[in-house]
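Got a predicted structure plus its sequence, pasted below:
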Amino acid sequence: MQAKGMLAGLSALLLLSTCSALYEDQIKKFDWRGVNVGALRQSRVDLNHFQPRILLSTNEGVVASVCVKTGEIVWRQVLEQKPRGDIKLLQVSGFSDDSSDTAAAPIGSNMGFDMLTVQGHAPALVRGWNTNMGALEWEWSTMPLNTERALDGLWFYSRSVLYHVVPTWKSHLEVTAYFASSGHSTGSTSKVMASWITPENCLLSGTYYICVDGKQLISLDLVSKSGQAFRTALEAEPKSKLQPLAGLNGVLIADGKLISVNKDQAVCSGLQSSSYAVGTFNYRKILAYADVASGILKINAVYLDNCSPVAELEQGVPFPEHFGTPSLNSFDCKLKRNGEGKGCLFLFSTSAESILAVQGGRIRWSREEALANVIDTQFVDLPLADTEGTLENEMKGKAGDIVSAFLRRITTQAVQIRSLFLHVIGLGPPPTATQRAGLVRDSFGLHKMLVVLTRSGKIFGIDNISGKHHWQLYLPNVKGFDNAEQMRLIIQRSAKHFPLQPLCTILAQDAANGNGVLYRFNPITGQASEGGLLQLDYKVKQLSLLGETENDFVKGILLLDASNKVHVYPQHATSLADGLYLYTADVKTSELTGYFVKYAGGQLSSTHIWNVRLGGHNSEQQIIGVAGKNPIEHVHSQGRVLGDRSVLYKYINPNLVAFVTQAPDATHKSILNLYLVDVVSGSVIFTMTHRKVRAPLSIVHSENWLAYSYFNEKVRRTEITTIELYEGKSQANSSVWSSLQAPPMPLVERQSYIIPTIVEALRETITERGITNKHVLIGTSSGSIVEMPWHLLDPRRPIASTTQGREEGAIPYIPELPLPTESHINYNQTIARLRNIYTAPSGLESTCLVVATGLDLFVTRVAPSKTFDLLKEDFDYILISIVLVALTSGSLIVKHLASRKLLKQAWK
């Protein structure tokens, strides 16, 4: 017994010694996380439940429960990735198109549910949920179908039975019924002949499948045994796409008007609105509708039985433009606490992917779900305080005269003393709006404005320290470009040029005509600058950023249109485009094209100079990844010291771009090709082929190295390959690089590693001067970010430990990469659906700012070489102060005693 006790105690001590984590006071001190659910698809507001809640499903494959009072997430379940996680149906117990419907299971079954979801299509997955805690109760799946046919499948729920409708266009419908809780089929699949059905003109409304054919509607009641088609005449052919009205069986919306094909369901035909929702008020069914006019959101409702208005629910709410166009999704009403009438909460989704709750004539809360689809971010320096800006202007003075510099310094200090005196007595100028918001640059450059561009066209200005949204604006009717290129966020002028205001530009594509759109704004205040929105009269093919102009420090934007004409904004920066090289890449054909821009006679022109077809004769190769170097990157060390004290110089070509293509292969199933191309001369510097390898691909390119991850189908694992390029032991040109002078081909070192997780994103750390060691940030499918030192990914790691390797500090090669928990920079702050990582330098050379985007948003900072230029946060200032005072006092006392001793010796 004593031995067992000693063994248990020893085991406990061993376990305690292996525990490692952040200190408690460090949690969320330098980081924060924003949790999102995505753009709203379906929702159910339930105010009469013992625990009022809002149940919803989103376009991102998320089901969640949201607090009615604050909009905070009570629980969230992130389902599988699309198409497996695409939610087709959300059915909540007690909410159904049929008032007699229930969510009970068949007799003798214990598989009831509070909420039911149907997701995916080949095969579909049906799940039952406990809505109090978000727990999964049960699930079942259908038999797999042909993927193309199953993609168009629809689902609806009626009287404890779940129906699956699979259309075969211009032929028939196949309808299969299942017991919702068990998944058992109620019978054989029925086939309904319908030769008029097309994907553009048909929809499902409750149990009715409805198609528009000119000025008439053709409908089928799918639960009826007759299978007979009904025709309903229309006044005019609908101009917009038909939409079903949830909550009313057989009712749809056409051009803002309600139309019913169900004889048992009457509608109020005189109404016209952009959005409708059905609910209950005073035990009677009502129809609520909402529209925005002159910046006011007007909500009205009518009783469905007699179409009389519900005066208690009429209200007008001020509606900011940055929310976009609202659409009423659902609502519910509840008796007020004082017993005087009922209060209703209306839930809206918007075109800007926001979720709003309106109650009592005001917007009670909002959720910015556009942040679940971030496509670009930039860290922008905050402006200086007025006094610091004046001092910086003085330091930038071009006059070299000592006397004038001294007089300017005295004048500046006098102005600063006067400002300080006026501020103390309360007569100074009031602080600006940015100063009141605390948007002033700090000493270390750690406090910045995080500008975020989202897929919906909404832009946010977020404080990277606190996560506060300082401003937001919305660009309607814009989208990304062809070739799967997203909208771009560009910094044309930073806040370092006091008193000039910073300037950002968004380049997008007009959703209506496909032409380019430019929007200029101040990234600190969110206000439009330089005219704001500029509609271009051409399609944008490529863009490039020019150097700064001398007068206003603006970096010009060069645009290449579809006819290869060159445009520059602002126009006074046109001359800076002379001698610029551009390239374009066609994703589908893997074809690269190079252009030379020339400025002559006040006009810009482009000349086609080279063309490279990466796929060669294989037309099936497609570009799946492109990686250039960060334009703000600084290379501190030009070479690498070897064990024999010689220097191996890095191949640092700023014009080198990595392209990765993928193509199917009859023998190897899939082939991945890497090309390193000099985009100035068009020469291919290096190529490498991986067989039996496929996407997902993540790639990062920096200095003289490259790292990319892929999935190896042969051994069913994720691997990372790293490449380093060197010129050799002699440097061809140490001052200026030229791609046109035929530099020597580089020496290539390469190595592959095994990583025990799926890689979603790769990004290198970046600092102000490039002195700090480079680390690679690896975003994983589990939602963690691993900080991997480059010496672990180094392709020059020797197979066996050698003296030369030890002299270089190279670790012996081991294929497996470790993922220690202390390397996870987001510790337990999991980032759902992690898609990308962005980095930016701070004012400290040791520190790199990081933002990770996905379904959630995570902001933090990392120090790859530790904070060598900053005191630690637990530095003992009191102790060092006591030591300094003691040393100073001791030296003075000793000095006094020594002088007295010398005086006494002199008198002897």
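The structure has been received and is ready for your questions.

From now on I want contacts and neighbour counts done on CA atoms only, so please keep to that.
OK.

All the strands of the stretch 701-850 of the chain, in order from the start?
705-712, 717-728, 747-755, 759-764, 775-780, 785-789, 836-841, 848-853 (DSSP state E, counting those that start in this stretch).

So which elements touch the longest one?
Looking back up the chat, that one is strand 717-728. Other helices and strands packing on strand 717-728, by 3 or more Cα pairs under 8 Å, 6 or more residues apart in numbering; DSSP states H and E, are strand 647-650, strand 705-712, strand 747-755.

Buried residues in that strand, which are they?
Within strand 717-728, the residues that count as buried by 16 or more other Cα atoms under 10 Å are 718, 719, 720, 721, 722, 723, 724, 725, 726, 727, 728.

just the helices in the stretch 601-750 of the chain please.
For the stretch 601-750 of the chain, applying DSSP state H, counting those that start in this stretch gives no helices.

biggest helix in this protein by residues?
helix 877-907 (DSSP state H).

now that one, how far from the centre of its chain.
In terms of Cα atoms, centre = their mean, to the nearest Å, the centre of helix 877-907 is set 62 Å apart from its chain centre.

Packing partners of it?
For helix 877-907, there is no helix or strand it packs on, judged by 3+ Cα pairs under 8 Å, 6+ apart.

just to revisit the earlier point, kindly reformat the strands of the stretch 701-850 of the chain as CSV and extend each row with distance to residue 53.
Shown next, in CSV, are the strands of the stretch 701-850 of the chain (distance: least, Cα to Cα, whole Å):
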stretch, distance to residue 53
strand 705-712, 42
strand 717-728, 41
strand 747-755, 42
strand 759-764, 34
strand 775-780, 33
strand 785-789, 33
strand 836-841, 32
strand 848-853, 28
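
Pull the contacting residues for the spatially closest residue to residue 446 that is not a sequence neighbour.
Nearest non-adjacent residue to residue 446, counting by Cα to Cα, 6 or more residues apart in numbering: residue 842, 5.5 Å away. Neighbour list for residue 842: 444, 445, 446, 767, 768, 848, 849 [criterion: Cα atoms under 8 Å, 6 or more residues apart in numbering].

and here's the other structure:
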Amino acid sequence: MKPFVSLIFGLIGLVTLTSSVYVDEAFKTDWQLSHVGQLTYGNTVLLKDSVIAWTEANILASINSTNGELIWRKKFDEILCNGILIQSSSSSEYVNLALYDSSKGTSTISKWSISDGFLEYSFTIDGRVDNILSESSPNYDELILLVNAETSLVSPFSIDAKTGQVTQLDTYEVSSGDIDINDSQDKYAISSRFKDIVFTKKAVIQESLQLKLSQQANGIITLLKNEILQWEKDESLASIISSGFIGLAEKEIVSEDDLVYEETHDPLTAYIQRVKRHITALPLLVRYFESVLHSPFNLKDTSIKDLASNETDKFGFRKLLILTASNGKVFALDTFNQGNISWTTDTSEYIGKAFKSFTLDNSKVLVVDQELEAVLIDGLDGTVLTTYSLANNQPITDVFSIKSNSTVALFGTTETNEVVPIDVHELLIGDLVYFTQKVANTLNGYLYDPKSNRVSETWTFTPQEGHKIVKVASRDLNDMSASIGKTLADRSVLYKYLHPNMLAIATTSQEDSSLIISIIDSVTGRVLHSKIHNENVDTSSIVDLVFGEHWIVYSFSSYGSVKGQKVGVWDLYESADTNDRWSSSEAYSSFDYFPEPQVISQSYILPEKIKTLGITQTKYGITTRDVIMYLENGQVASVPKRALDPRRPVGEQPTKEQMQEEGLSIYAPLLRLDPKLYISHSRNILGNGSKGQIMSSATFLESTSLVVVIAGDGDIFFTRVTPSQPFDVLKPSFDKLKLFLTIGALVVGIRIVKPMVDRRQLNVQWGI
């Protein structure tokens, strides 16, 4: 029986690796908000059916002129700049785009189809292009004129429409007077003559075909036709400076005060008190039956305020995603209702330009400007509660928050890199608070003493010479740990290294193309473990790092003999020997001596580049974790931590017990992502990976985690994931009526059959 049960659980473990949501939940429990960003002046082509625009987010987009919906988008590398967009003169169905690569000193000129965004041709030249003109002529299918203002050179190119062959013609200088540039506030004209061909470019971003396109400072794009508003589109969320979740607290069935009362009184008094409490709770019984008739998944028509008062969100699926844009707007997106905006508040009406924003535990949002003027907002409805000043005598260059005892205190960094308290209220009185903060290219440890209201520096982590700190990660304070050890196939235990004061640091060196990963104690600055990667690390690519329960996962790219995207994983244990635990003896602090972790590490190669990493989070930490990967191809994958287990056997098959009990498989360097791991399905999430962020929030169900991907200068994607399958909830499509009818039929059948069975048993006893 035991092997059979083990086999069943082993198969369940394998299924877990290839499933994220139910089929009928796809595109219902997840959503995407697509953005293009801030428009660039002079780089918009207005047509009858569409608007073609080049934006500051390096996105070439086609927007429907009738309703403002996106038709297609193309995302370009962040290193490309100086985008210049014009409509092709050889055909009204195409646009020409010039981009400059500052790292290579080259410019790329491309031609794109207006209808579907198809690339017609592309070629690269040396130098920077400051203007581009396009004409057709009897001798050429298309003639493109490229102007370099710095060198005063004009470069004509001819393009064969059939073959796409590009031929450079004679280059000549602008100083001859062939180029005439006429600038004004709203429009400009460029004309040139080359071999009796007159080039003319007249661009007015606002006016074309009686259309007027504009983007306000508050991020809203408007399109007017004959001075009549056709549509408006708010692009503020394309540039986010802060994010956080606001959820509803889970209602306690029995309060702690009630339990204490019953324990401290005699049984009769305690029983009477319990009866009174049950009578008081009778109205909740009515609400319960109402919720049974109405699916708990149908909360779209209920406001978040009503949910807070009626506690009707039993599963904790509905939360507000609080986003603060760089223009000062604060948005609350309803995660349960396809990301619809629950409320929005423009803080520029109360303070200066938003500098930092913090989502507090009491469902409040605090926004601070550069002058430390603050506005406090009710996170449930967006009401401005108060405005006040946090300014002190020293100019502040940065503001950050420290969480202690479920409260938040604000600290600031001065121009001399000194850390000072800004807003600590009375929440830290009596507590010595240790915290870390990155200052320039060092990571410093600090101690805040509430009695003197002073901050003192305790230690400094300085990377090796030539190295730069690129990422710092620590374990989430809300991340629960359900067990202290990992049970192996032979029933022995490897005890997890769960030291609470740990953080991981990634540093890179451009000189020797290396990457160093270090784990340190955040209170004393003691280095607990460190490893260097010398395999030709591409320091220009994104390096990311996340800290899980007792493990870290990091990603980097290399260009050596084994080039591509690499993923490293460390598991930290108290001892390399099983059943060996030192932390159980007595309590200890970071100032005491304690052993360093025993690290089991492994590396994998991924077929896709990683932009951002994240980790799922559940209520009690019982559910297995998934590592969320936002990939360069625009997809989001939820990879089980089990697939990245560094204990996967190398060069030999795992034993039957390891497969069944631990879910281990043989190590393979190439980690192929099963299509079922892509939780974004067919969506394409565009954004700047270096500014991206992945957040996770627990629900009331242990099986389910809420995940949001903020792509950075681009899209927002949200979904629900169940790393260990939804073991504690029925499918939304489950037919409750049939269940009740089946139970009712069984009850009726039992009532009918029971007398017949009793009569037969009686007859048997009488020998009839």
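Everything's here; your move. If you're wondering where the values come from, they're calculated on a predicted model, not measured in any experiment.

how about the helices of the second structure, start to end?
Ranges of helices within the second structure are 2-16, 256-264, 267-280, 282-293, 304-310, 656-657, 736-766, based on DSSP H.

Out of these, which one sits most buried?
helix 656-657 (a mean of 16; mean count of other Cα atoms under 10 Å).

gap between that one and the chain center?
Remark: helix 656-657 of the second structure is offset 37 Å from the chain centroid, using Cα atoms, centre = their mean.

cool, stretch 730-738 of the second structure as well?
32 Å.

and what of stretch 41-56 of the second structure?
Distance, centroid of stretch 41-56 of the second structure to centroid of chain: 29 Å (Cα atoms, centre = their mean).

Kindly report the same for stretch 751-768 of the second structure.
Distance, centroid of stretch 751-768 of the second structure to centroid of chain: 67 Å (Cα atoms, centre = their mean).

Also stretch 61-73 of the first structure?
Worked out by Cα atoms, centre = their mean, stretch 61-73 of the first structure lies 20 Å from the chain centre.

repeat for stretch 442-449 of the first structure
With Cα atoms, centre = their mean, you get 23 Å for stretch 442-449 of the first structure.

Excluding chain neighbours, what is closest to the counterpart of residue 683 of the first structure in the second structure?
Residue pairing (TM-score structural alignment): residue 683 of the first structure is matched to residue 526 of the second structure. Leaving aside its sequence neighbours, residue 526 of the second structure sits nearest to residue 520 (Cα to Cα, 6+ apart; 5.4 Å).

mind listing what that neighbour touches?
Here residue 520 of the second structure is in contact with 502, 503, 504, 505, 526, 527, 528, 529 (Cα under 8 Å, 6+ apart).

Touching, the fourth one and residue 517? I think so.
Yes - between residue 505 of the second structure and residue 517 there is a contact at 5.7 Å, judged by Cα atoms under 8 Å.

Trace the residue nearest to residue 446 of the first structure over to the second structure, please.
Match for residue 842 of the first structure (TM-score structural alignment): residue 699.

From residue 630 of the second structure, how far off is that match?
Going from residue 699 of the second structure to residue 630 of the second structure by Cα to Cα, to the nearest Å gives 22 Å.

quick one: the strands in the stretch 251-400 of the first structure?
Assigned by DSSP E, counting those that start in this stretch, the strands in the stretch 251-400 of the first structure fall at 251-254, 257-260, 275-281, 284-293, 296-303, 315-318, 326-335, 342-350, 354-359, 362-368, 374-381.

Residue 70 of the first structure is nearest to which of the ones you listed?
Proximity to residue 70 of the first structure (Cα to Cα) singles out strand 362-368 among the strands of the stretch 251-400 of the first structure, at 6.2 Å.

how far apart are that closest one and its match in the second structure?
On superposition with the second structure, the mean distance recorded for strand 362-368 of the first structure (mean Cα distance after the TM-score superposition for the first structure) is 3.5 Å.

May I ask which of the contacts of residue 520 of the second structure has the most neighbours?
residue 504 (25 neighbours; other Cα atoms under 10 Å).

list the contacts for it?
Contacts of residue 504 of the second structure (Cα under 8 Å, 6+ apart): 472, 473, 474, 517, 518, 519, 520, 545, 547, 552.

Just tell me what it corresponds to in the first structure.
The alignment partner of residue 504 of the second structure in the first structure, by TM-score structural alignment, is residue 658.

ok, now how distant is that match from residue 205 of the first structure?
Residue 658 of the first structure is 50 Å from residue 205 of the first structure, by Cα to Cα.
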